[in-house]
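Colleague: show me how the following folds:
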Amino acid sequence: MDRLQAMQVFTRVVDSNSFTRAADSLGLPRATVTTAVQSLENLLHVRLLNRTTRRISLTPDGAAYYERCARILADIEETEASFREVSRGPKGRLRIDVPAPVGRLFLIPRLCEFHTRYPDIELVIGMGDRPVDLVRESVDCVIRVGELQDSTLVARRIGTMETVTCAAPDYLERHGAPGTLDDLQDHRAVHYFSSRTGRVIDLDFVVDDKVVEVKVPGKVSVNDADAYVACGLQGFGVIQPPRFMVHAHLQSGALREVLPQWQPSPMPISVVYLQNRHLSPKVRAFVDWAAELFSRCPILGRCDGHSTECSFVGTQDGHTLQALMDQPEMAVQP
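Modeller: The predicted structure is shown next:
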């Protein structure tokens, strides 16, 4: 058995968590699968798997080798796919990761459109607020909000996320509406902290074309966007969520905008992928579709944050909304 085939056998054993199931799925004798893994261990001079009568598990070396094997095999599959049956369009498994609010409220409601256009692409969607390592976690591309730091990645700007400063009416009745940024020292804020660093992200405002951060006292801290909005709705303090997340709440009066004369700084939205992914047809298909999707919704484009061109429909609690994309396209800054 050659080394590439042995790598395929090893990854199948790990994925199926069983030598027997791996052998069945590959159409090989179990003894052949066992021998292939043992040969790899002898070649590498490390133990890849811990084996007991009931279960198998990766050793630290095995976990590192599995990640490399998965990436190598994926690269080979993508290279072959890019030259094979081109007329049928992009195909294969595509792993993406997006911020949970963007995925739940914006991307997921439009998946049928993507599937209709690219029926041979299988999407695997991760949603969360933590940053993912595209190489270690075998993710093909991600949608990220904010300035990008990793220069080894390729990024395409597809929109801008506008945020809004707001609070619940009962909170404002108890504390009054702030009239200046200095007034915020007498108020409370719901704190959002980074899942990666644990640092609280302060409120910020654009004043005379400069971003000013304001520390506001608070009694509740969360690291989830939905929980952040929920705490604001319950009157725990001032919040600065993405405008698209609270659009329905602002329309219904469940939240009220404060300090509109000082808008929070907008954040760029980018679709990001590895440099060696730029030739993959399935990655290119998703990147182009995401850019088109975002360009059709002005509330996620560069606008004044009060555009009525992109309307929303929500449940009574406002947690489910769907953008109606029949409006004229709005240019998104590159």
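
Colleague: going forward, measure contacts between C-alpha atoms and count neighbours the same way
Modeller: Noted.

Colleague: distance of residue 210 from residue 146?
Modeller: 17 Å (Cα to Cα, to the nearest Å).

Colleague: between those two, who's got more neighbours?
Modeller: The residue with more neighbours, out of residue 210 and residue 146, is residue 146; 12 against 9, by other Cα atoms under 10 Å.

Colleague: right, and that one touches residue 272 too?
Modeller: No. Between residue 146 and residue 272 there is no contact under Cα atoms under 8 Å: 11.8 Å.

Colleague: I'd like the structure of this one too, to check against the first:
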Amino acid sequence: MDRLEAMSILIEVVETGSFSAAARRLRVPLTTVARKISNLEAVLGAELLIRTTRKLSLTDAGATYLVAARRILDQVDEVEREVAGEFTAPKGDLTITAPVQFGQIHVLPIVTDFLAAFPEINIKLLLLDRNVQLAEDQVDMAVRIGRLPDSALISTTIGEMRTVVCASSELLAVHGTPQTMDDLQNMPCITFDGPGPLAGWKFNDPKTRKSLLVPVKTRLSVTTAEAAVRASLRHVGVTRLLHYQVADAVQARSLQIILERFEPDTAPVNLVHSERGQMPIKMRRFMDFAVPRLRRVLLELGEAGNQSARGL
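Modeller: Here you go, the predicted model:
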């Protein structure tokens, strides 16, 4: 039997929680998955999984074997990449993910310049407004905006991002420019949020720096930042977005940032990856290439925002 294949199948079964889910992910028949696990248990002379109608769980022997299987497969993968030249020459494939709009505007130009500089590296750029699981989805690196949860990911900070409230001058001429949270609650708002119910917008009290959750009057709810910007440009209401999402409209003075003194703390922006130990040179080259450029992008965004606030 192919012992490495059986180890890989065991890992998939444990990670997905069932034989059927593992079969779907691996794109093999369910009977093949079950047979491979049974053959592995027969060769080892030990039961690895406890099968019930409701769930699968590892036996003590299975838990021990799983740790060893992961280590062995990681070592095999590292050796194969070294033989293929990934640790000695910048070559191979990279998969990188970033938020849709930030990726289109700021990451894509860096990627295209990188491809021109390194002709033996190919990149798959996934632009998604959700966080993928790097190891499970076979993603090498990700641009993440916001606080990172405790995890095994390795992060490199590339800057920070403001969350801003803005509106068109025409809307403010009709309703007045809000100066307080009470004023904001009387304004028509364009909300851009996830599938859950909107409780309100978060701000900081400028005196105490404590977090405030302010209910807002939703005039229009949209599912993309671009739609929120477009509606705001048409004077529908006040909107609240990450600064990069409205930077062009603010710089063109089509939208005006308001309530700056109530802004919440800036969100960190990181480039994260899951590699430990020796990093493939293709990843190291991209880190060295992209990090200073992304830092410059975020610094310029911040400076442009400060100039707009001063009316320069």
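
Colleague: just give the TM-score of the two.
Modeller: Scored against TM-score structural alignment, normalised by the length of structure 2, the superposed chains reach a TM-score of 0.69; 271 aligned residues with a Cα RMSD of 3.9 Å.

Colleague: next up, the contacts around the closest residue in space to residue 260 of structure 1 that isn't next to it in sequence.
Modeller: Spatial nearest neighbour of residue 260 of structure 1, excluding adjacent residues (Cα to Cα, 6 or more residues apart in numbering): residue 165 at 7.5 Å. Going by Cα atoms under 8 Å, 6 or more residues apart in numbering, residue 165 of structure 1 touches 238-241, 257-260, 263-264.

Colleague: residue 251 of structure 2 too?
Modeller: Contacts for residue 251 of structure 2 (Cα under 8 Å, 6+ apart) come out as 304-305, 308.

Colleague: at 7 Å instead, please
Modeller: By Cα atoms under 7 Å, 6 or more residues apart in numbering, residue 251 of structure 2 lies in contact with residue 308.

Colleague: ok, the one 5 residues further on next?
Modeller: Residues in contact with residue 256 of structure 2 (Cα under 7 Å, 6+ apart) are 166-169, 250.

Colleague: and if we set it to 6 Å?
Modeller: 166-168, 250 (Cα atoms under 6 Å, 6 or more residues apart in numbering).

Colleague: in helices, which of those fall?
Modeller: Judged by DSSP state H, these include residue 250 as members of helices.

Colleague: keep only those of the contacts of residue 256 of structure 2 that are in strands.
Modeller: Of the contacts of residue 256 of structure 2, the ones assigned to strands by DSSP state E are 166-167.

Colleague: could you export the contacts of residue 256 of structure 2 to TSV, including columns for distance to residue 9 of structure 2 and neighbour count?
Modeller: Below are the contacts of residue 256 of structure 2 laid out as TSV (distance: Cα to Cα, whole Å; neighbours: other Cα atoms under 10 Å):
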residue	distance to residue 9 of structure 2	neighbour count
166	51	25
167	54	27
168	56	24
250	52	21
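
Colleague: of all the contacts of residue 256 of structure 2, which comes closest to residue 56 of structure 2?
Modeller: residue 166 (51.0 Å; Cα to Cα).

Colleague: which non-adjacent residue is nearest the closest one?
Modeller: Closest residue to residue 166 of structure 2 apart from its sequence neighbours, by Cα to Cα, 6+ apart: residue 257 at 4.2 Å.
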